[in-house]
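Trainee: What follows is a predicted protein model with its sequence.
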Amino acid sequence: MHGLGVFRDPASVAVVGASEDRSKWGHWLAAGALTGAGRRRVHLVSRRGGTVCGQPCATNLRSLDEVPELVVLCVPATHVPEVVTEGLSLGVKGFLGITAGVSDELELARRIRSGGARLVGANSLGIVDTATELCLAWGSFTAGPLAIVSQSGQVGSELALLGERHGLGISRFVSLGNAADVTATELLADLADHSATEVVAVYLENFTDGSLLLRALRGLREVGKPTLLLTVGGSAASTRLARSHTGSLTSPLDVVDAACRAAGVARVSTPSELIDVARALLAARPPHGDRVAIIGDSGGQCGIAADVAHTNRLTVPAFSHDIGVALPAGSAAHNPVDLAGAGEQDIANYARITEAVLRRDDVDAAVLTGYFGRYGLDIPAIGGREVAVAQRIGAAVADAGKPVVVHSMGPDSATAHALWAVGVPTYDRIEAALSALRGLVAFGRPPELPLPYQARPLDALPEGYWETRQVLVDVAFPRGLVVRARAELARAARLTAPYVLKAAWLEHKSEAGGVRIGLATVDQLTAAYDEMSARLGPGDYVVEEQDIRPDTVEILIGARRDPDFGPLVVVGAGGTETELRQDIATELAPVSPATARDMLGRLHCAPLLRGWRGRPAVDIGGLADLVHRMSLLVAASPLVGELELNPVRVGPDGPLAVDALIFPVARQEARHA
């Protein structure tokens, strides 16, 4: 973070390329810089001289009466290097690069760093710090608690405008531009002690040096500044090139989501969603869990809310007993709670039911959906009563320590404003209300701390399945042996039939016809070997005892090394239909056994693990421990690019891996080059 103070509160600023033409960047930067003239010295520089915004312009930096701390580069691209050279010779400490198309930006950034200065940009849309009256960007900004760090200047501007529309002002705004020098990680870490910032919004398109980024994001979480990440899906090219199921199944967003969970960050999908969640975070207390009660005055709206809650991965538990408030005939009280006219009978019922629901031990938060907030607009005579009910709901929230989020058909009413004032976020759309609640849930539980680990790394990587079996000492495999000639098949008699025959060197054995199962005798095994070796050629063939235990479930356990965030661990529905099912959970490695168990619980096939239609539950604890140990191994083994056990057949008596692959990082990098 060396030298970033110059981008917060410089003692002096020079705008090089100032212009009197309001259609040009040089005008907006000059005008913005002059708004802070009461706090710092502002210099304007133009080759033509003259005046801009009523202030005389110098023709170059050297003719100024002092050396500016921060220089804004808003000259044609071909002139940028000479301005930088001049500034460095004078002792300038920071450059803000607005100009796009500068040739050899990385070399320019290297020169700036070696000269003891720093560069934000180039191709930046500017910097704003409302706490220090620093405005070096197009447009005007209202002061507030939201900091924006954006790789796209236009997306950052949209966030600022959306925030202003909803009364949410900006504490800091930084457009990274091409980030030739100063990085998003540095700027985010620099916000930790920025007192005006309460919530951080970050838009990133790539995640270079992901481990350092995670450290900065964790730091913001630790000092109570929740961070919201907006990103794009990225290219699927890297997953198409992956050699294992693990690599082909995990998308860029899967990895980003795992990193967000590790850092205690919430990822959002759109700028509007980011602002909705930010407003909720500033108004309400995050819940301790994801169990949501839905309250409404329309069965249809309650049902829609329940569906949207499910889409947002929120739980709507069925109540096991009555909520304790009398409701009209035809109402529903087992979650969702449909008032069925009770609100019209007595508007105070909205508060009574909310109070009752928040007292329940099986509820972490509540959503109120429907007409509440509009009664006062339609019937002004009861507007005061509706506001009083809103204040009573706010008191219930404070007493219970659980949030309530409201979807109202009167989002701009006095009642809606009263709800916001008492810490109850209120939105005009149910999807906005529930995505905001999902964002709150993300900050309700502390992220798992990085897991300290000691594991013996793999110093040399195996070739083929048989060698992989030998190095994975923590994995249980079926009894087996390797054969390289037909005469060696007689040794299979020491194993228990039925047998499985595998071509050990093949990565995807089923697709290549390199595996045969259900071989009941040595004669059948020999015939299968003759056919397979004639077709595939000589090599290591593995004979194993076939796992015929009843009540088993096939699971994939995989790990791979992401170029940005490092080792990942993946669990999913296993077997030959893994890619068809697309049922996976991903986390950064290593993971604790508890996190591994949570990953397994997130799978769509999780009911099979717990016991389905009378079948016994499998050994989930043993399976989670195996996931934990594989995550430790890949985290400790920098040579491992991908590792996969698929399938792992897990039954009530534990997991048994029946295939395994390990690919080195060097081979993976070669494929991705």
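Mentor: Thanks, I have it.

Trainee: only C-alpha atoms for contact and neighbour calcs from this point on.
Mentor: Will do.

Trainee: all strands in the stretch 401-550 of the chain, in order from the N-terminus.
Mentor: Using DSSP state E, counting those that start in this stretch, the strands found in the stretch 401-550 of the chain span residues 404-408, 426-427, 480-483, 499-503, 515-519, 541-545.

Trainee: can you map out the strands along the stretch 101-250 of the chain?
Mentor: 118-120, 126-129, 134-137, 143-150, 170-175, 199-204, 227-231.

Trainee: that older thread, for L136, find the nearest of the strands of the stretch 401-550 of the chain.
Mentor: strand 426-427 (33.0 Å; C-alpha to C-alpha).

Trainee: D562 is nearest to which of the strands of the stretch 401-550 of the chain?
Mentor: strand 499-503 (29.1 Å).

Trainee: just the angle between that closest one and strand 541-545, please?
Mentor: With axes from the mean of the first three to the mean of the last three C-alpha atoms, to 10 degrees as the basis, strand 499-503 and strand 541-545 are set at 160 degrees to each other.

Trainee: what helices or strands is strand 499-503 leaning on?
Mentor: strand 515-519, helix 522-536, strand 541-545 (3 or more C-alpha pairs under 8 Å, 6 or more residues apart in numbering; DSSP states H and E).

Trainee: relative to strand 515-519, how tilted is it?
Mentor: Using the same axes, to 10 degrees: strand 499-503 against strand 515-519 is 170 degrees.

Trainee: Could I get the buried residue list for strand 499-503?
Mentor: For strand 499-503, a neighbour-count test (16 or more other C-alpha atoms under 10 Å) marks 499-503 as buried.

Trainee: ok, the residues you listed vs V357, which is closest?
Mentor: Checking the buried residues of strand 499-503 one by one against V357 (C-alpha to C-alpha), the nearest turns out to be V500, at 57.1 Å.

Trainee: so what's the closest one closest to, chain neighbours aside?
Mentor: I517 (4.5 Å; C-alpha to C-alpha, 6 or more residues apart in numbering).

Trainee: now that neighbour: how far from A342?
Mentor: 65 Å (C-alpha to C-alpha, to the nearest Å).

Trainee: adding another structure so you can compare the two:
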Amino acid sequence: MNVVREWAELMEQCKIGDAPVAMTEYQGTKQLADLGFPVVEGYLATTEDEAVQYSRQIGYPVVMKIMSPQILHKSDVGGVVLGIQNDSDAKDTFGLLLRNARQYNSAAIIHGVLVQKMQPKGLELIVGVNRDPVFGHMAFVGAGGTTVELLKDFSMRLLPINEVEAGSMLQQMKIYPLLSGYRGANPLDEASVIQLLMKLNTLCSELPQIKEVDLNPVFVYEHGIAISDVRILLEKSRQNTPANRIKQRYLDKMFNPKSIAVIGASSNVKKNGGRLFHYIVKHGYKGKLYPVNPGAEEILGYPCFPSLEAIPETIDLACIIVRAEQTPEVLESCIRKGIKAAIIYSSGFAEIGWEGQLLQQKITEIADRGGISLCGPNSIGIASPILNTYTAFGMALQTDHPISGPIGFVSQSGAMGSALLSRAWEQGVGFSRWISVGNEADMAIPDFIKFLVDDPETKVITAFIEGIKDGSAFIDAAEAARQARKPLVLYKTGISEVGQRAVQSHTGALAGNDQAYQCVFAKVGAIRVENVSELIDVSRGFMMPVLPKGNRIGVVTASGGACSVIADGCSAIGLNVPQLSTGTQQVIAECIPPFGAVQNPVDVTAELLSKPDMFKRVLQAVVADPNVDALLIMLTTSADPVASVVARAIVEVRDQADKPILVGRLGADFLAPQALQYFREHQVPVFPTPDRVVKVMKYLVEFGMHQYGKEEILINLINK
């Protein structure tokens, strides 16, 4: 494409470096016009006479704007005048704009004044692109004009997009009814806005040097659109360093080692090396175990070796827990020993500053040279409860009864990850794998997600994320999880950096760091929870054997108050509580007393306590209703033995249903220990409050909509 070549030449002329270079609006408008974008007609005037000439040529009224690379927000400095009606005004305005520009910045380079046709009023949108440093180009569309940053009504998508995704972006905006025809008004030209997004999609694929394209306002009419203002930033195209995919093949030795050497093992459990070795032994590791410490003869009954080379057997996994400065030599020993997987627990690397960064770079280079898959440094370690393999020193492992299960957990915070592990075990929730990634000098979050996708022991993948280094690798891993139908549940720390970026452009104000993550998570079907405790709740929810195929929720309770609470909670987050069919209501009416409620939510009343068997018939009727996609049961204060009968009924209905069933129970645990134990034995998660069980249901529906491709329901859930 000739225009793309011209842009590349322009970048060369600008001597573009690490900092972005802004085109003037005239340059950007001309380039987009050459590409067929519907920009408003305009010409660059460098004298008063040219300003008058171009105004006549275009036809009054016109708009005039100062053109300077040093003046980005022209309106703020008196650099834009609207509604110029005649030659005299055009001449006077030209001089006024030059004076205002020089008063604002006497050193500013003035290219001239852009003269444009004054557009009739229409719906004002902002349409554009921002290149996120981690994930790449993001397209966005939203309410435009001067209030764009105030309203912040916009939708984003990770590029590339198709026309269906572009259309869904428009539908996600709160002002979408103004496009589609509000209160009987004629609909506006949606199709042209979609085509504009698609043109930006193509442009970014052919010119990766684009940093930002800010089109604001874009006037939308019943027929056609007009781009009135253009801002384009160019910068060097940055490529992420590709992950070392070859080394991923050795992750199996990290998670399923048949032999382990602990370098820095100790008999003193107050030291990290002592705790690590103690936990490996305590929790029943079945493979060969070799402590390495030149100052000891034996540790916990295991013969101790002075070095790795002194061990006569081959080693699958090296657990390195020595001082940071000793780590490079230990890794060299790993190479000589032929070890292909290592965990470095030691701190004192990139997290402490420049010297630590150099040391971390050194160990990474050694690992690369030896083809070693490396977890860490600054890692708490890895646990595989499913195999009784605990190569970690987190205090959660003080427990005598760790629990295995189907959840794989990855954390960039070792302390938070260990705390969540202990809380999950306390609730009876088991893990297949638990991973503290540390500084991610080598293997990173995406590598471990990909491992869990391929791990037959893992059904749900959960992650505590502070930031992603390689966006494309994360997207690949998340896509793999979606293809494998394994839910990816994420908690991402860190709120948007909008305050630091908004000073540059509207796009910076909208496409902040956190918004980019949110956009990517939505694109790949990852479930982003709002708080840390939801990581456990939602992971438990995904232990259900089936997913909802829609957002229509049947609700059964034994309390009128609970009916109201659940109905309000569902409505607030985009879940529909539909009317049950006449046949279903008739079945329920035959089971419950006349003062109960046969509508949805169903109130079986306190008769549940004296007639628990009827509860099962009600559940069967509701879950079989064609208007229901999932069933939510809210119990209150039932106690054993009645609670146990209810629990058995729920499990029996769950086992026969082709729809997911979630259970909430507000009563104290001590009232029904047998029922709760029955639920745990049959892998039925029970949530202690109405808001928590409703929220988990929302996430199940959201993931189900990704799997079943129901974009319209997803939009409603995301907006909520």
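Mentor: Ah, there it is. It should be emphasised that the depicted structure is a prediction, and the values quoted were computed from it without experimental measurement.

Trainee: ok so, going back, Throw the strands of the stretch 401-550 of structure 1 into CSV and include distance to V256 of structure 1, thanks.
Mentor: Listed next are these as CSV, based on distance: least, C-alpha to C-alpha, whole Å:
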stretch, distance to V256 of structure 1
strand 404-408, 27
strand 426-427, 28
strand 480-483, 40
strand 499-503, 36
strand 515-519, 36
strand 541-545, 38
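
Trainee: what's the closest of those to R172 of structure 1?
Mentor: strand 426-427 (25.6 Å).

Trainee: Would you mind giving the residues in structure 2 matched to the closest one?
Mentor: With TM-score structural alignment applied, strand 426-427 of structure 1 matches the range 686-687 in structure 2.

Trainee: returning to what we had before: which residue in structure 2 lines up with the residue nearest to V500 of structure 1?
Mentor: Checking TM-score structural alignment: I517 of structure 1 goes with nothing.

Trainee: Single out the most deeply packed of the helices and strands packed on strand 499-503 of structure 1.
Mentor: Compared across those, strand 541-545 shows the largest average neighbour count, a mean of 24 (mean count of other C-alpha atoms under 10 Å).

Trainee: counterpart of the helix or strand harbouring A585 of structure 1 in structure 2, which residues?
Mentor: Element membership for A585 of structure 1 (DSSP states H and E) is strand 584-588. Using TM-score structural alignment, strand 584-588 of structure 1 corresponds to no residues of structure 2.

Trainee: Any idea how far the very next helix or strand once past that strand is from the middle of the chain?
Mentor: Heading C-terminal from strand 584-588 of structure 1, the first helix or strand you meet, by DSSP H and E, is helix 593-602. Mean-position distance between helix 593-602 of structure 1 and its chain equals 18 Å (C-alpha atoms, centre = their mean, to the nearest Å).

Trainee: now swap in stretch 577-592 of structure 2 and tell me
Mentor: On C-alpha atoms, centre = their mean, the centre of stretch 577-592 of structure 2 falls 40 Å from that of its chain.

Trainee: Summarise which helices and strands the longest strand along structure 1 is packed against.
Mentor: Longest strand in structure 1 by number of residues, with DSSP state E as the criterion: strand 640-651. In this structure, strand 640-651 of structure 1 packs against helix 245-249, strand 553-562, helix 620-636, strand 654-657, strand 660-664, helix 665-672, with contacts taken as 3+ C-alpha pairs under 8 Å, 6+ apart.

Trainee: could you dump the ones you listed to CSV with mean neighbour count and distance to I127 of structure 1?
Mentor: Output for those, formatted as CSV (neighbours: other C-alpha atoms under 10 Å; distance: least, C-alpha to C-alpha, whole Å):
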stretch, mean neighbour count, distance to I127 of structure 1
helix 245-249, 23, 39
strand 553-562, 25, 32
helix 620-636, 23, 38
strand 654-657, 22, 54
strand 660-664, 23, 43
helix 665-672, 13, 36
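
Trainee: out of the ones you listed, nearest to A332 of structure 1?
Mentor: helix 620-636 (36.8 Å).

Trainee: how near is the residue mapped onto A383 of structure 2 from structure 1 to R8 of structure 1?
Mentor: Matched to structure 1 by TM-score structural alignment, A383 of structure 2 sits across from V128. Distance, V128 of structure 1 to R8 of structure 1, by C-alpha to C-alpha: 8 Å.

Trainee: Overlap of the contact sets of those two?
Mentor: L134 (C-alpha atoms under 8 Å, 6 or more residues apart in numbering).

Trainee: Between the two, tell me which one has more neighbours.
Mentor: Comparing V128 of structure 1 with R8 by other C-alpha atoms under 10 Å, the one with more neighbours is V128, at 29 against 19.

Trainee: which residues does the aligned residue in structure 1 for C319 of structure 2 contact?
Mentor: Counting by TM-score structural alignment, C319 of structure 2 corresponds to V72 in structure 1. Counting by C-alpha under 8 Å, 6+ apart, V72 of structure 1 makes contact with 13-16, 95-98.

Trainee: just to revisit the earlier point, R243 of structure 1: which of the strands of the stretch 101-250 of structure 1 is closest?
Mentor: Nearest to R243 of structure 1, of those and by C-alpha to C-alpha, is strand 227-231 at 26.2 Å.

Trainee: That closest one vs structure 2 - mean distance after superposition?
Mentor: Average distance between strand 227-231 of structure 1 and its aligned residues in structure 2, after superposition and using mean C-alpha distance after the TM-score superposition for structure 1, equals 1.7 Å.

Trainee: What residues in structure 2 pair up with that strand?
Mentor: The alignment places strand 227-231 of structure 1 over residues 488-492 of structure 2 (TM-score structural alignment).

Trainee: Need the residues that contact the matching stretch.
Mentor: 460-467, 478, 481-482, 525-532, 535, 538-539.

Trainee: Now the buried members of those residues.
Mentor: Judged by 16+ other C-alpha under 10 Å, buried ones among the contacts of stretch 488-492 of structure 2: 460-465, 467, 478, 481-482, 525-529, 535, 538-539.

Trainee: quick one on the thing from earlier: which one of the helices and strands packed on strand 640-651 of structure 1 lies closest to A237 of structure 1?
Mentor: helix 665-672 (8.8 Å).

Trainee: packing partners for the closest one?
Mentor: Counting by 3+ C-alpha pairs under 8 Å, 6+ apart, helix 665-672 of structure 1 packs on helix 237-241, strand 640-651.

Trainee: Just want the angle from the longest strand of structure 1 to helix 620-636.
Mentor: Using the same axes, to 10 degrees: strand 640-651 of structure 1 against helix 620-636 is 170 degrees.

Trainee: which residues in structure 2 does strand 640-651 of structure 1 match up with?
Mentor: So strand 640-651 of structure 1 sits over no part of structure 2, by TM-score structural alignment.
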